[in-house]
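Q: What follows is a predicted structure for the sequence shown.
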Amino acid sequence: MSNELIINSTPTGDRIALLQDKRLVEYHIEQSEPQFSVGDIYLGTVRKLVTGLNAAFIDIGYEKDAFLHYHDLGPHLNTLNKFTKEAMTQNGKNAKVEKIKLDEEIDKLGKIDKVLTKGQPILVQVVKEPISTKGPRLSCDISIAGRFLVLVPFANGVNISKKITSKAERNRLQKLMSSVKPKNFGVIVRTVAEGKAIEEMEMDLRDSIAKWEDGIKKLGNAKPNDRIIGEMSRATSMLRDLLNNDFDNVMMDSPEVYQEAKDYVHHVAPEKEKIVKLHTGKTKLFEQVGIEKQLKMLFGRSVSLPGGGYLIIEHTEALHVIDVNSGNKSNSEQDQEATAVSVNQEAAKEIARQLRLRDMGGIIVVDFIDMKKAENRKKIQDLMRDEMRPDRSKYTILPLSKFGLMQITRQRVRPEMNVSTVESCPTCGGTGTITASIAVSEIIAQHVEHLVSKQNEKDLTILVHPFLFAYFTKGFPSIRMKWFFKFKTWIKLREDSSLGLTDFKFLNRNEDEIELSS
């Protein structure tokens, strides 16, 4: 399976697409000035204690106070608070986790007002970004994510990912990390560490410790709401989590993002540096690799399946509902049970993809087509587990009920991804009345004649919808060829599926858009 990461930079931020065998499986939008990303560590201030919820509201600079529950304080809260105070008074210079004496762990069933006080400064980490009307969700169980391991200050244990099943490999990793980790640092070994050499593991450990120490140095001059340690950009963090031997292409159209990604890959995996490429072509990056078309087809209310069935995806405040329909597949199998199994298998694969793609979280209820045989229901459940295995979010899948319903819970740490697939008519602006939209070709021709004959423009390029592109270029002689004979210059045409059917843009030789007179 090939993996590709495609990053398109826009004035408002980066669009990040993860492709597996050319199919879009994850899509993210990172704002130019991201705030309160998962993994960020802030110096917050306790604003209010709510004993009824056994939680506190923390001010970290967001418009709404962030939420910190007692269960998210972590067992080493007292040590964290002592260390934070020491680092702030000593300007962070001599504050070393290895030197501090670990305090007694807090009571797992304690009360929030016994361990925190109003107005107290506290070091917190964002575990859930602001969603809808809610502020960020916080934790005091601080961790620093690396490529092969997660560093946990104020702990001493070594935990191995449950997905590493080999007993010999678990023992190797346990002994290895126990021998190299510093005092008062715990380590969680990630699944991708399986089979890795000690040199790679040690380098990752040193990088995480350096990141922690650089952040602690800021505490001496930090003010309330300051970000102490920032998570790396979404694109780089995806490279950190996903980069493996199956990764064969990382492409972006921004020199700055290209350099950042190249530097990171050079540092962690020099042998993979050649896969990082900068797109310099005239065609838009997402257009060239076919992502724009996939976005239009995959984010609608209805999603087609390869065999003729389709999904209907509905979102409510409480949960997401996905209905599986057979469509024109119903006549292609021998009996109703075979049809149901075939459609449900295709649906399970697409649903697992849609959950990642839209980053749907919370409760998801899937209404599969009814199947009478228990072994067929078990087959669909096993297939869903297999298809969701690459998902990096935590999830739980329950067996199908006798009504054909499957319940899935999936962790949500960011707002759900949504791409509008409904376009307002570019001609009527949504009013429902148009004036001769078929005349768009004549309008374009008039602009061509004016720009070439009257303004003497050279090297004109026209961006048009694929339908218009075909209209101007197909046949012999094509309309574009007739323009060449008439104006003695070649007019470049370029497809852009992000444009409406009757939209178009003229570009000059410098690729700058030409303002057209109406």
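A: Nice, thanks for sending it over. Residues are numbered from 1 along each chain as shown.

Q: use CA for all of it now, contacts and neighbours both
A: OK.

Q: Do a quick rundown of the helices in the stretch 401-518 of the chain.
A: 440-449, 466-473, 479-487 (DSSP state H, counting those that start in this stretch).

Q: Among the ones you listed, which comes closest to residue 408?
A: Comparing the helices of the stretch 401-518 of the chain against residue 408 with Cα to Cα, the closest turns out to be helix 466-473 (39.0 Å).

Q: just to revisit the earlier point, nearest to residue 183 among the helices of the stretch 401-518 of the chain would be which one?
A: helix 466-473 (61.8 Å).

Q: Okay, buried residues for that closest one please.
A: Using 16 or more other Cα atoms under 10 Å as the test for burial, helix 466-473 gives 466, 468, 469, 472.

Q: give me every residue that touches the first one.
A: It stands for residue 466. Shown in contact with residue 466 (Cα atoms under 8 Å, 6 or more residues apart in numbering): 495, 496, 497.

Q: Excluding residues flanking it in the chain, which one is nearest residue 182?
A: The shortest distance from residue 182 to any non-neighbouring residue, by Cα to Cα, 6 or more residues apart in numbering, is to residue 98 (6.8 Å).

Q: okay, now the one to match up with it:
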Amino acid sequence: MSNELIINSTPKGDRIALLQDKRIVEYHLEESEPHFSVGDIYLGTVKKMVTGLNAAFIDIGYEKDAFLHYHDLGQNINSLNKFTKDVIAKRQQNGRLDNFKLEAEIDKLGKIEKVLGKNSPILVQVVKEPISTKGPRLSCDISIAGRYLVLVPFSNGVNISKKITAKAERQRLQRLMSSVKPANFGVIVRTVAEGKDVEELERDLKDSLAKWELGVKNLLDAKPRDKVIGEMSRATSMLRDLLNENFDSVIVDTPELFQEAKNYVHNIAPDKEKIVKLHAGKTKAFEQFGIEKQLKMLFGRSVSLPGGGYLIIEHTEALHVIDVNSGNKSNTEEDQEATALSVNREAAKEIARQLRLRDMGGIIVIDFIDMKKAENKKLIQDIMKEEMRTDRSKYTILPLTKFGLMQITRQRVRPEMNVQTQETCPTCGGTGKISASIVVSDVIEHNLEHIIIKQNEKKPTILLHPFLHAYFTKGFPSLRMKWYFKYKTWVNLIEDTSLGVTEFKFHNKYGEEIELNG
């Protein structure tokens, strides 16, 4: 299975698409304005204690105070609070903990007012981004994620991922990490560490320790609401979590992002550095790889299945509902049970992809087509489990009920990803009435003549809808060829499916947009 990461920089932020065998399976938009990302660590202030919820609201600079529950304090909150106060008071100048005396762990069933005081400083980590009307969700169980390991300050345990099942390998990793980790730091060994040698694991541990040291240095002079440790960008964090021998290419379309990705891959896997490439084509990266078209097809209310069936995806405040329909598949199988099984198999695979693609979370209820045989119901559940195996979010899948309903819970730590798939007509603005659309070709030719003759532009480029592109380039001689003979300069035409059928843009030979009058 081939894996490709395509990163497109836009004025609103970076768009990131993960492709598996050319099909998009994950899509993220990393906004350019300040954002509270999962993994960021802030110096917050306790604003309000809510005894009834056994929780507190913390000010970290978001418009709504962030939420911190007692169960998210972590057992070593007293050690963290003592360390934070020591660093702020300059009694502790670095992040080393070998001479730091850990405080007693808190009671798992205790009360938050016994641990925190109003207006006191507190070091917190974002575990869930602001979603809908809610502020960020926080934890004081601080951790620094690396490629193979997760570093946990104020702890001494070594925990191995449950997905590493070989007893000998678990013992090897346990012995290895126990011998190399510093005092008063715990380590969680990630699944990808299986089979890795000591040099790679030790280098990853040192990188995480350096990140912690830098955070403590920032904390020395930090003010309330300051970010102390920032999670890496969404693109590089995906590389950290996903990069393996099956990764074919990482394609970015700006020199700055290219350098960032190349440097990161060089640090974590020097042999993979050559897979990072700068997109140099005249066509946009998302356009060239067919991502724009896939996004429009995959984020609608209705999603087609390869065999003729389709899904209807509805979103409510409480849960997500997915209805599976057979469509024109009904007459292609020998009986109703076979038809239902065939459509449900395709639906299970597509639903697993949709959950990851849209980052749907909370409760998801799927109404599969009714099947009578118990083995068929079990098969659909097994397919869903297998397809969701690569999902990085925590999830639970329940068996189909007697009504053919499957219930899934999936952890949501970021706002759900949505792409606008319905467009307002660019000409009528949604009124339903337009002037004759055929005149758009005349408007383009009029503007072209003005730009070349009056403004003396050479080799202009026109971005336009594929319909218009075909109109100007098909046939012999094509209209574009006639322009060449008329104006003695070549006009470059580029298809752009993000434009409406009557929209177009002119660029000069340097790629700058040309302002048009009227």
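A: It's in. Bear in mind the structure is a predicted one, so any value in this text is a computation, not a measurement.

Q: if we can go back for a sec, tell me the one of the contacts of residue 466 of structure 1 nearest residue 360 of structure 1?
A: After measuring the contacts of residue 466 of structure 1 against residue 360 of structure 1 - Cα to Cα - the closest member comes out as residue 497, at 26.1 Å.

Q: That closest one: how many residues sit nearby?
A: By the measure other Cα atoms under 10 Å, the count of residues near residue 497 of structure 1 is 17.

Q: Over in structure 2, tell me which residue corresponds to it.
A: Counting by TM-score structural alignment, residue 497 of structure 1 lines up with residue 497 in structure 2.

Q: residues near residue 233 of structure 1, how many?
A: 16.

Q: now the helices of the stretch 401-518 of structure 1 as JSON lines including distance to residue 208 of structure 1?
A: Output for the helices of the stretch 401-518 of structure 1, formatted as JSON lines (distance: least, Cα to Cα, whole Å):
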{"stretch": "helix 440-449", "distance to residue 208 of structure 1": "57"}
{"stretch": "helix 466-473", "distance to residue 208 of structure 1": "48"}
{"stretch": "helix 479-487", "distance to residue 208 of structure 1": "58"}
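
Q: what's the distance between the residue nearest to residue 427 of structure 2 when sequence neighbours are not counted and residue 426 of structure 2?
A: The spatially closest residue to residue 427 of structure 2, leaving aside those adjacent along the chain, is residue 434, at 6.1 Å (Cα to Cα, 6+ apart). The gap separating residue 434 of structure 2 from residue 426 of structure 2 is 9 Å, by Cα to Cα, to the nearest Å.

Q: re earlier: show me the one of the helices of the stretch 401-518 of structure 1 that comes nearest residue 340 of structure 1.
A: helix 466-473 (36.8 Å).

Q: Please, where are all the strands along the stretch 101-250 of structure 1?
A: With DSSP state E, counting those that start in this stretch as the criterion, the stretch 101-250 of structure 1 has strands at 121-128, 137-139, 144-145, 149-153, 158-160, 185-189, 227-229, 247-252.

Q: want to throw those into CSV with distance to residue 403 of structure 1 and mean neighbour count?
A: Formatted as CSV, these follow (distance: least, Cα to Cα, whole Å; neighbours: other Cα atoms under 10 Å):
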stretch, distance to residue 403 of structure 1, mean neighbour count
strand 121-128, 34, 24
strand 137-139, 36, 25
strand 144-145, 42, 22
strand 149-153, 42, 23
strand 158-160, 39, 19
strand 185-189, 41, 22
strand 227-229, 49, 22
strand 247-252, 41, 20
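
Q: So for residue 460 of structure 1, which of these sits nearest?
A: strand 247-252 (25.8 Å).

Q: Could you name the helices and strands sitting against the closest one?
A: If you count contacts as 3 or more Cα pairs under 8 Å, 6 or more residues apart in numbering; DSSP states H and E, strand 247-252 of structure 1 packs onto strand 3-10, strand 276-278.

Q: Out of these, which one sits most buried?
A: strand 3-10 (a mean of 21; mean count of other Cα atoms under 10 Å).

Q: so who does the aligned partner of the residue nearest to residue 182 of structure 1 in structure 2 touch?
A: Aligned by TM-score structural alignment, residue 98 of structure 1 pairs with residue 98 of structure 2. When contacts are counted by Cα under 8 Å, 6+ apart, residue 98 of structure 2 touches 182, 183, 184.

Q: Next: residue 354 of structure 2.
A: 25, 298, 360.

Q: By neighbours, which of these wins?
A: Most surrounded of the contacts of residue 354 of structure 2: other Cα under 10 Å gives residue 360, at 23 neighbours.

Q: So that one: helix, strand or coil?
A: Assigned by DSSP: H, G, I helix; E, B strand; the rest coil, the conformation of residue 360 of structure 2 is coil.

Q: I'd say it and residue 416 touch.
A: Yes - using Cα atoms under 8 Å, residue 360 of structure 2 is in contact with residue 416, at 5.6 Å.

Q: From the buried residues of helix 466-473 of structure 1, pick the one nearest residue 404 of structure 1.
A: Nearest to residue 404 of structure 1 among the buried residues of helix 466-473 of structure 1, with distances taken as Cα to Cα, is residue 466, at 41.3 Å.

Q: Against residue 216 of structure 1, how distant is the closest one?
A: In terms of Cα to Cα, residue 466 of structure 1 sits 54 Å off from residue 216 of structure 1.

Q: Same check on residue 384 of structure 1?
A: In terms of Cα to Cα, residue 384 of structure 1 sits 43 Å off from residue 216 of structure 1.
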